[in-house]
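no sequence on hand, only this structure:
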């Protein structure tokens, strides 16, 4: 893992005791820009998601007032709501005349399309963030150089302030409802609100009946990241409690950073480094100390090293495996995976095109992971015979498998088995 999720409390410029807010206040946070050869008409606005239906707003506010503890004291203003038009967006609409709807900055070199847009149905819209997609593949040095060039040109900068101290992930049951209000509409039930561990609670939420936690693009990553942070912190705490902590702190104070960097550079070239000098032995001892903490973290380099040691020990004990395979289930073609991925009340596999199947599975990675787990269980229990009955290849005595990511961001299973 190369990144972790950390949460900061964002400053709120204004708290409203009366909802909805006055129409003029919306212009401070939102504006709409149309591009094209003609000004937008009422029919164009009907294709956008920016029209307000007053009755829907009233129903939503009344529901929040009754069910969400943070909205119990609000006042619903019908006077403010009456100022919201139903046939025109309630915010400022800017129009820029262009002959084509193609944006030059976002156009491919080999672009062959004259227009970007939809002839019928919903109108696509773009939410502009702090950085564009062109920065996604830049290295850290390239990003710094681009930022320096931007500053030297005296161009504007948008800063997003936040609290100086991050929010705690320990004993903070309101953290997840504040980060994901659309997933916790009652403002309750966040991770940490019960005695369950974060992994158990996250698994329970990911199996929620309407699958909103499964299809959210951020929640699974944040929950897994916080689980890793807690595992590393707990392991470090346990290590610090031991009597040899004084020796560890002394080694950290005596370590030679130049020797450590030399060891790192040699390891990067796949050299098998054997410590010879006292300085190198000290560096390796510090690495072993760090492994005590990192070994408890799923996906860490140390956990992978422990797995390699386990498979080497198994080969030494059982000799070479009988067979070695890589299992890659066809999730986008299997009806079980597609059924788990969809949210429709009625499941009809014959009505789905290849594109529909691909979209269903790619929009629900949790369903793909559950299907992968199910297929691996079938392989281990039924085919190999570890479920209490003989397998297709005789009596299995041992097996070992690792989960790896493949090119299309799904996973496959590398499996070794000892039969007979």
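Happy to help now that I have it. Note that the coordinates shown come from a computational prediction; the quantities given were computed from them, not determined experimentally.

only C-alpha atoms from now on, for both contacts and neighbour counts.
Noted.

mind listing the strands for the protein?
Listed in chain order, the strands of the chain (DSSP state E) span 18-19, 31-36, 75-76, 92-97, 323-327, 396-405, 411-419.

out of the ones you listed, which comes closest to residue 280?
When the strands of the chain are compared by CA to CA, strand 396-405 sits nearest residue 280, at 32.0 Å.

the closest one packs against which elements?
Applying 3 or more CA pairs under 8 Å, 6 or more residues apart in numbering; DSSP states H and E, one finds that strand 396-405 contacts strand 411-419.

next, the buried residues of the strand it packs on.
By neighbour count on 16 or more other CA atoms under 10 Å, the buried set for strand 411-419 is 411, 412, 413, 415, 416, 417, 418, 419.

take this one as well and set it beside the first:
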């Protein structure tokens, strides 16, 4: 599905790029699928058998009842043994989503990786914040199909903030392409690193 969505967003016809909800809907579907395929459940080793027995004995009706009350913001008081079992499982079972991009667990995993690198390699001696300003860069207009010569840009062709901001809001795919090109150029030119897979 990722390849299909990428194909649609790379078409010369910009109907998918500029569609107000296509990108959000496609990302939502991809994210949900990733969670279903890669999320894992974690329990303490000592309570594994108890948790397994509770999962096997829990009815779907009890889970649905708890979900309905939770979605309404109600204070959940178990009405029977089944619902008490569901609440106990909610306390004992943890969901791991560190392999799902964009999830809170994924961000925490990346932060831990940075901390690990600092422990083994030392604190960074050089720090820079890169800020590709897509609302002022003419490359964004060029990627959006404007007939301009980026190498010989005239003063009156320098993008103004509001029209450029509207362009980025209307077509976020163009902004993403610009960011990708900009970061590849920064890494290759200033850091001197150009992986073989670099297609830019």
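Happy to help now that I have it. Not measured: the values here are computed from a predicted model.

superposed, what's their TM-score?
With the length set by TM-score structural alignment, normalised by the length of structure 2, the two chains reach a TM-score of 0.65; 151 aligned residues with a CA RMSD of 3.0 Å.

which one of the buried residues of strand 411-419 of structure 1 sits closest to residue 402 of structure 1?
So of the buried residues of strand 411-419 of structure 1, ranked by how close each gets to residue 402 of structure 1 (CA to CA), first place is residue 413, at 5.8 Å.

so which residues of the stretch 301-420 of structure 1 form helices?
Residue ranges of the helices in the stretch 301-420 of structure 1, as given by DSSP state H, counting those that start in this stretch, are 301-318, 335-341, 354-362, 365-377.

out of those helices, which is the most enclosed?
The densest packing among these, expressed as mean neighbour count by mean count of other CA atoms under 10 Å, is seen in helix 335-341 with a mean of 21.

after superposition, how close is that one to structure 2?
Following the fit onto structure 2, the mean deviation recorded for helix 335-341 of structure 1 is 1.6 Å by mean CA distance after the TM-score superposition for structure 1.

and residue 116 of structure 2, what pairs with it in structure 1?
The equivalent of residue 116 of structure 2 in structure 1 is residue 313 (alignment by TM-score structural alignment).

picking up where we left off before, any chance of the helices of the stretch 301-420 of structure 1 in CSV, with distance to residue 281 of structure 1 too?
Formatted as CSV, the helices of the stretch 301-420 of structure 1 follow (distance: least, CA to CA, whole Å):
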stretch, distance to residue 281 of structure 1
helix 301-318, 19
helix 335-341, 51
helix 354-362, 48
helix 365-377, 42
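
count of neighbours near the counterpart of residue 23 of structure 2 in structure 1?
Here residue 23 of structure 2 is matched to residue 220 in structure 1, going by TM-score structural alignment. Applying other CA atoms under 10 Å, we find 18 residues neighbouring residue 220 of structure 1.

one more: residue 285 of structure 1?
Neighbour number of residue 285 of structure 1 under other CA under 10 Å is 16.

what do you get for residue 226 of structure 1?
When counting by other CA under 10 Å, one arrives at 18 neighbours for residue 226 of structure 1.

and it, how far is that from residue 324 of structure 1?
Counting by CA to CA, to the nearest Å, the separation of residue 226 of structure 1 from residue 324 of structure 1 is 35 Å.

again, but for residue 96 of structure 1
For residue 96 of structure 1, the distance to residue 324 of structure 1 - CA to CA - is 62 Å.

between these two, which one's more packed in?
residue 324 (15 against 11).

what's the match for the more buried one in structure 2?
Under TM-score structural alignment, residue 324 of structure 1 pairs with residue 127 in structure 2.

residue 108 of structure 2 versus its match, what's the distance?
Separation of residue 127 of structure 2 from residue 108 of structure 2 (CA to CA): 21 Å.

and for residue 89 of structure 2?
24 Å.

list the contacts of residue 402 of structure 1.
By CA atoms under 8 Å, 6 or more residues apart in numbering, the contact list for residue 402 of structure 1 reads 413, 414, 415.

swap in 6 Å and give it another go.
Applying CA atoms under 6 Å, 6 or more residues apart in numbering, we find residue 402 of structure 1 in contact with 413, 414.

what's the spacing between it and residue 413 of structure 1?
For residue 402 of structure 1, the distance to residue 413 of structure 1 equals 6 Å [CA to CA].

residue 360 of structure 1 matches what in structure 2?
In structure 2, residue 360 of structure 1 lines up with residue 167, judged by TM-score structural alignment.

hang on, residue 419 of structure 1 packs against residue 398?
No: if you go by CA atoms under 6 Å, residue 419 of structure 1 and residue 398 don't touch, sitting 7.4 Å apart.

and the longest helix for structure 1?
Looking across structure 1 with DSSP state H, the single longest helix is helix 219-240.

tilt between that helix and helix 365-377?
70 degrees (axes from the mean of the first three to the mean of the last three CA atoms, to 10 degrees).

helix 219-240 of structure 1: which residues count as buried?
219-220, 222-233, 235-236, 239.

and for stretch 200-210 of structure 1?
Residues 201, 202, 205, 206 are the ones in stretch 200-210 of structure 1 that count as buried (16+ other CA under 10 Å).
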